[in-house]
Structures are given as structure tokens and as C-alpha cells.
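Engineer: Show me the folded form of this:
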Amino acid sequence: MTSLLSHLDDALKLARQHGADQADAVVIRGQSRSAMIRQGKAEGIRHAESLSLGLRVFHEGRVATVAGNDLTPEALSQLAERACAMAKVVPPSPDDGLAAQPLIPVPANAIATLDLLDPATPPSMETLLSKAQDMEEAALSHDGITNSSGASASTSLHDVALATSAGFTGQYQRSGHGYGISVLAGTGAQMQRDYAFHSAVHQADLENPAQLGHEAARRALARLNPTRPKTGLYPVLFDPRVAGSLLAHLAGAINGSAIVQEASFLKDKLNHAVFSRGITITDDPTLPRLAGSRPFDGEGTAGRPLNLVEDGQLHHWLLDSRCARKLGLPASNGRANRSGGGSVHPGTSNLLLHAGQHSPEELRHDIKEGVLITELMGSAINMLTGDYSRGGSGFMIRNGEIAEPVSGITVAGNLLDMFARLIPANDINLMMGHHAPTIRIDQMSLAGD
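Structural biologist: Now for the predicted structure:
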């Protein structure tokens, strides 16, 4: 790993020379390869490299952020000069500043224990094409699969380095690998599409590409000849593929920026029951081999597990230093996310709804008539009121069993009511940044025929 910290040290020194009181800087360097197979032919072969440096400077209660992709001394000097010139003329922002409790020094084992760098040799373009071909061939082997939207395989490696004028320095690497496929079943107006995908930090953790092809085919075939249920109130199950979206809405509602602006339906719910008893939701950047894990956040603050919701009660906002100061709280809770351009905002790492006690089958066994949602589309979410409305498709549930497919429906409710009635199953899914099992919510409005 080539150290990027010397470039950051140069940028910080130059910022001070040009008049900054304090400064911090981030560099993100990436490289990626991806390949797609469609109808047996190679498409979308791509190799990309990127480099971005973001410099944030503070001057007499003002802040400015600039970005560049040139690490030469001349370019860094020009970047620092421009940032400091901007910071002298923008409106005051007294709550902006460096983290009050940076992680100094970064513990020697903090990076190693996360296991974010795959030691295996990254797959070649030929290997990626072969994996994509295996996926597509497996899917097209099913009778009734009539077309492929493409199968893809990808690999990536990113270096992340952060330094501040307060003395924090840290750098780590993150690898990533992924497979995905989308296929079509049926013909003409009756055609249905579905997909399968998997991503992992380590190649060894990826699912077999042929199995993903078979999964995509089975899902597409199961959706043929859908119906529309009658409009009414139904118990609804959210499949793990879409259940994480409910966590994403929670994350948006408890984001410090939304709370500062009073633009959240949860702004008055801190230390109140939002979910039923027994529900725990954790943001945890320390989980090994997960894409959202990190040894420190975007301001150099330690990454620690945080129970945002415990036994149904909401206990924390997602905070960076600026939002913490605006809300009169003592410090950031390590939830600062940072882009390559240097901008800082609160966010999540690995957001996890803890598993419940029952399997999905047990969760639906008493449902005489309900709906299993496997895909959501569109979004009409009012974050001020919590009103929720999304298009969807999936399957009817009849007498506890999965029945005929449905599509063209709209599922609606209010997120406060939905959170209060939410029941998680035990099939937790760790594929994506918002990890959730199957979720049951009773009495949701469903618009159909």
C-alpha cells in the first residue's frame, strides 16, 4: 500500500500557510474492473481508476471545502490558496470545526481486525467474463426464460486516507467484489423481469455465480401471470431484498442534518418508544468483512457500535461534529461520512435490524390473506409527516402460504405506525448496507383493483 498521508500533510501545511486556522483533508484512490455478458456476448467491459482529494479549511468561524485530483505540490498549493480565499468571504458557520475527540493514535489492530482487504489476487477481466457467463448460462437453461438483461461481475480496490491539523492521521484499504444478473421470463405483454445479486468484501464470501443465475430465473418465472388484489387493508411482509429500505427511511429521519432543520417526523421522539418492545437497531462499523465497516469515520473519530434503537426506544441521532454542536450535544458519535470531494455529513455504516425469534414461515402462518412484497418502485415518502406510499410487486399470502404473484399495486401507511407494528423474522441478510430480515407489518393500505 502506497502511503497517501505525505500528500495530506503537504495539503494541511499549505492550508496553514495560506491563512487557515485549522484544516483536514481526505484522499480516496480507487481502481475497478467490471464485465458484462448479454446473450453470450461480452458487453460493458470497463476498467477505471480514480483519485480525489478533498480539502476543508476553517478561518475565523468560516469554512470552505474544495476538491481536486492532482497531488503535485503546485496543484496542492493552488487548491489550498483557493480554499482559504473562499473561507474568508463565505458567511460565518461557527458550528463547523474539527472533531472534538479524534482517534489519536489509531490503534495498531483497528484496521487488521476489520479484515477489509481481500488477500487473494483480484480476478482478471477474463475471470470476470467467465463468472458472468456462468450466471447467464445457468439462468437461460430454465424453460420459460426468454431473454437476458445481462450478467455482470466486478472487482474494486480503494485506498482511503484522512488527516487533520489536530494531529489525526489514518489510512486503510477496502476491497469489493460483486455479481449480478437480470433476466426476463415469458413473452410479449406477459413478460416479467427479476434479478439476483451478491456483493462481498472477500471473493471467498461470494455466492456461486451459477446459483445466482438459477435464483434469478426462478424468481422471474414465479412472477408470470400476475394478478391485482382488491384494494383494502392487509398484513404485509417485506422480503429481505426490500426490508432494508425501511431502515433507510429510519436513517434519514434520525440524521442529524434533518433534526437540525426540524425536517423529520421523528424530531420529537428521542428517548421515546418508536418501535415495539424487543426491537433493537444498531449501527456498527466494527463488523469484520462488511462493506460499511471502517476503523474511523470521516472526521477521524473512533468507529464504535451504537444501539440507535434499544428495546423499542430511540436513543440516538446520527451525528457528525457540526450537527452535534448545533444540537447542543457534547460530541459527534462517530457517524460522519465523507466523500472524495471532502464534504462531511452524518450517515450510517452497517445499519442492522436485529433478528426476531420466528422464521418467515412462522411469521406468516396465521395470515389468511396478505401480501409478500419482493420489489418496490417509486417513492412518495414525506419525511415531515412519515406518510409512506410506494409501488410494489410480490405474491399473495393465503392461509399462511405463498400464493399467486401480484403486480401493479401500491402499499401505503405512515412510518410511525409502521415502525410501531414492525415484527422482524430471523432471516437476517448481510448483503447490503442496511441489513434487515423479513419484516411483517399488519394493517397496511394496499391499492389494487
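Engineer: hey, let's count contacts and neighbours off CA atoms from now on
Structural biologist: Fine.
Engineer: isn't Val63 right next to Ala85, touching?
Structural biologist: No. Here Val63 does not reach Ala85: they are 10.4 Å apart, not a contact under C-alpha atoms under 8 Å.
Engineer: can you give me the helices in the stretch 51-200 of the chain?
Structural biologist: Taking DSSP state H, counting those that start in this stretch to define them, one finds helices in the stretch 51-200 of the chain at 73-87, 125-140.
Engineer: just these: most buried one?
Structural biologist: helix 125-140 (a mean of 22; mean count of other C-alpha atoms under 10 Å).
Engineer: Against Asn225, how distant is the residue lying closest to Gly278 once chain neighbours are set aside?
Structural biologist: Spatial nearest neighbour of Gly278, excluding adjacent residues (C-alpha to C-alpha, 6 or more residues apart in numbering): Asp311 at 4.4 Å. Distance, Asp311 to Asn225, by C-alpha to C-alpha, to the nearest Å: 42 Å.
Engineer: What of Ser276?
Structural biologist: Taking C-alpha to C-alpha, one finds Ser276 at 37 Å from Asn225.
Engineer: buried ones in the host helix or strand of Ala11?
Structural biologist: According to DSSP states H and E, Ala11 maps onto helix 5-17. Across helix 5-17, burial judged by 16 or more other C-alpha atoms under 10 Å covers Leu5, His7, Leu8, Asp9, Asp10, Ala11, Leu12, Lys13, Leu14, Ala15, Arg16.
Engineer: this one as well, want them side by side:
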Amino acid sequence: MTRTPEDISHALLDAARKAGADAADAIVIDGSSVSVEVRGGALEHAERSEGTDLGLRVLLGQRQAIVSSSDSRPETLATMAERAVAMAREAPEDPFAGLAHSDQLATGWDLSALELFDPAQEPAAEDLLQDALAAEAAALAVHGVSQVSDAAAGYGTHRVHLAATNGFSGGYARSSRSTSCVAISGEGTGMERDYDGDSRTFQSDLRSPDEIGSTAGERAVALMGARKPATGTFPVLFDERISSSLIGHLLAAINGAAIARGASWLKDCLGEQVLPEHLSLIEDPHRPRISGSRPFDAEGLPTQRRAIVENGVLTGWTLDLSSARKLEMTSTGNAARGVSGPPSPSNWNLSLTQGKHSREDLLRDMGTGLLVTSMIGSTINPNTGDYSRGASGFWVENGEITHPVNECTIAGNLRDMLKRIIPANDARPWLSRVVPSILVEGMTLAGS
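Structural biologist: Modelled structure (predicted):
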């Protein structure tokens, strides 16, 4: 009889108690996935995987250890627990380690409201193949596309269950369906590439493969003839496809682990303005059908909607139990973990206040500058917020796109950049991070 993730997690806890652990928690992730890739109108690669991964954390006083495995046989669970307890005996004491108190734990969540799992039938491999082929054909139909380097489709599910000796036990299942395409334009040294893709919880929400392939092809063709831009100080418009990276740098700086180490350019900015006064950054882990939604975090605490930044002011850090204890604060219910490591702070679904104007309006108003559609590499100083990244996109003159550009670097300081961002109104509402195109004036641009 096949055991469920819930059965296995409780068996792990029983084994941990028997091995002498004072406390323990267990996480079990059971998943399957199927993917296909095509090239030249034919199947190039197909893969299906299924497996169960389990992780056990044991505590002896303030000492903890973690072991993981993909083998759920009873004898393996016993060995895991014995090994973890032996490791914990040799581990240094961590005054901030420990499970949640019972009164902190999540209860009474409504999984149906989150719609994390699509009840529709799993797609056949042939359906995925046809989607990938359709995306490739649509890209190749765009005039100027010389080849498609990758067209793929996939489907996956996973079930996760978390249980702990403090009485918590809970789990949920997720599904995802995706299509993607990478197109190449031009020949030889003049080749350019771009992509498009979509991933959704519910298959019926997925954009059509024809649209995805066409968009990838059109984007690749638009980059033909790219050249280096001028060097100087110019406004930079971060396209909606990559603008969430700016917010990602802010999130990294308010992560409780970084704050506890003192390694953050925002460590002294709690309660201070970090964004323009009319902007807020909202975290909402309860949005239906969104990949970042979840009823509880990896320590069994309830997730919650919160304003990370409200009217431009930073309201709090992103905390798990350990970082909260170090900072003498309360966890925000943001613990995440895999099977082989301890919990750590992480963010869920995020939305930045959208602006009143379109991306075209911002292009017009910026005059002369750079529209960034792709970035590579990253040099971010976590202590000062100094920012430097390689970029490519399009040059803008008098509010109009004139030609594609590449091989340039944009630089500034995140503290200053974020305070003067101007958002457009073009964010895609189905993403986990809903961030529109963002205009930042006065950035340093290094090109030719």
C-alpha cells in the first residue's frame, strides 16, 4: 500500500522520538512532471520524472540537525532519525533554533479558496508535443526569424506535507502547466535571440502556443541590428518583463536573515521612506491560482496579507522564527524550506501599486534614454545598495524607439533609484510578482 506524504511525515516524527529527539519536524514532497522539447518540427527530448523527497529536522535542546532522503521505507526512516540525532549531539548550540509554540500555529485554512490544484485531467504527452510544435511553427512564421533554439511544454504536480511534534500537521497539492519558446533572428555574428513563455496553475488559463511563439519571434526580430548606446546619464525604463528584479533587490535587503547579519543597505530604514509616497508594496499569499500562494509557511505559521511598504514607508522585515528571535520580533509567517536545509525567510505573492499612465506614455515623457528588456550579470553591493548590471533593449529619442541596443551597463544606487521610480499600468495580474514597467531617471549608462 502506497503511503501518502502525511503518513510518511508522521512516521518520520515517530522515528525521531524513538531515536531520542526532544522535538522534530518533517517535510515530505511528492511530485511528478512531464516535459517535451522540439526542434525542426520533430521531438528532440521528452522526460518524465516521479519521486518523493523527505526531510527531517531534529532538536536536542538548542542543537539541531537535518537529514534528507528519497527513500521512504520504514528502515530508512529509522536510520535517518538515528543519524539526525547523532548529528545534533555534535552540533553547536543555536539559541534561536526551535519550533513554533502551539498558539502560533495555523488552523482552519481553506485550500479550496486558494485553487492551488487544477482538477482537469493531466495532459497527454502528445498534447504537450503539439503545443511545443505549434509554438515553434508560430515563431518560424515570423519574417526574419532564422531558427528556434528551444520550444517546450510541460506539466507538473507536487504534494507537500509538513508535520511537527508541536502538533502541527498540514499539506496541499499544486499543479502547473507551461509553454515556452526561444527564437533567433539574423545570421552569424548578427544573430539575436528573445523568448516568450507562460506558466499557470490551471491549464485553461494558459496563453495559446501560437501567441507565445509569435511573440518570441517578433521580439527576436525587433533586436536585429543592435548596437551600443551612448555613455552618459539618461532615464531608464525597465520593461515589465524584468522590472520585478528591482523590487527583488528591495526584498533581499529586508530579508530577516540579512538584517540579522547586519548585511543590508536597508538595515537602518525601518519606518523610513524607501519608495515614492504614493506607492505601496503588498504581499498577499492568498491570491487564487497563483504560484506563490499558500495557507501556511514552512514552520506551520499562518500566512498573511501585509503591506511591506505602505505609502512609501518600510513597515517591517520578512521574518521566519529564527530571524525574528534574533531581532526580538515576531515571525511574519514567511518561512520557506526544502528537504535538506532549515527554514529561512522568503516572500510570497507581491504587488506594487500601478501607475496612471501606460508604458507608451512613459516612453514619450522620458525623451531620450534606454528601454531595458533584458539584463545579464549583476553586481549589487548588499551593504551600500550600489547597483550595476549588463543590459540590452531599445534606444529612445524624443519619446520614440529608434533602434535596438546591446552590450551596455546601467548603474546607480538602489536607495536613490527606488525613491524615484515611476510605475506604468501594464503589470500582468496573473504573475506572482505583479510589477509594471518602471521608469528611473538619472541613471548612469555605459555604452560605446
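Engineer: Adding distance to Leu157 of the first structure as columns, could you present the helices of the stretch 51-200 of the first structure in JSON lines?
Structural biologist: Below are these laid out as JSON lines (distance: least, C-alpha to C-alpha, whole Å):
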{"stretch": "helix 73-87", "distance to Leu157 of the first structure": "24"}
{"stretch": "helix 125-140", "distance to Leu157 of the first structure": "15"}
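Engineer: Nearest to Pro295 of the first structure among the ones you listed would be which one?
Structural biologist: Comparison of those against Pro295 of the first structure by C-alpha to C-alpha identifies helix 73-87 as nearest, at 26.5 Å.
Engineer: Tell me where the stretch 301-449 of the first structure has strands.
Structural biologist: 306-310, 313-314, 336-338, 344-346, 351-353, 369-377, 387-398, 401-414, 423-424, 434-435, 439-447 (DSSP state E, counting those that start in this stretch).
Engineer: could you dump the ones you listed to CSV with mean neighbour count and distance to Arg218 of the first structure?
Structural biologist: CSV is the format used below for the strands of the stretch 301-449 of the first structure (neighbours: other C-alpha atoms under 10 Å; distance: least, C-alpha to C-alpha, whole Å):
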stretch, mean neighbour count, distance to Arg218 of the first structure
strand 306-310, 21, 36
strand 313-314, 22, 39
strand 336-338, 21, 38
strand 344-346, 23, 39
strand 351-353, 25, 28
strand 369-377, 21, 13
strand 387-398, 20, 13
strand 401-414, 19, 13
strand 423-424, 24, 25
strand 434-435, 24, 24
strand 439-447, 20, 22
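Engineer: could I get those strands as TSV with distance to His249 of the first structure?
Structural biologist: Formatted as TSV, the strands of the stretch 301-449 of the first structure follow (distance: least, C-alpha to C-alpha, whole Å):
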stretch	distance to His249 of the first structure
strand 306-310	14
strand 313-314	14
strand 336-338	17
strand 344-346	14
strand 351-353	12
strand 369-377	14
strand 387-398	10
strand 401-414	11
strand 423-424	16
strand 434-435	10
strand 439-447	14
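Engineer: Let me know which of these is the nearest to Leu287 of the first structure.
Structural biologist: Short answer: strand 351-353, nearest of these by C-alpha to C-alpha, at 10.6 Å.
Engineer: distance from that closest one to the second structure after superposition?
Structural biologist: Average distance, strand 351-353 of the first structure versus aligned residues of the second structure after superposition (mean C-alpha distance after the TM-score superposition for the first structure): 2.0 Å.
Engineer: residues in the second structure matched by that strand, start to end?
Structural biologist: Using TM-score structural alignment, the residues of the second structure aligned to strand 351-353 of the first structure are 350-352.
Engineer: how distant is that stretch from the center of its chain?
Structural biologist: 13 Å (C-alpha atoms, centre = their mean, to the nearest Å).
Engineer: And the contacts of it?
Structural biologist: Leu279, Ser280, Leu281, Ile282, Glu283, Asp284, Ser432, Arg433, Val434, Val435, Pro436 (C-alpha atoms under 8 Å, 6 or more residues apart in numbering).
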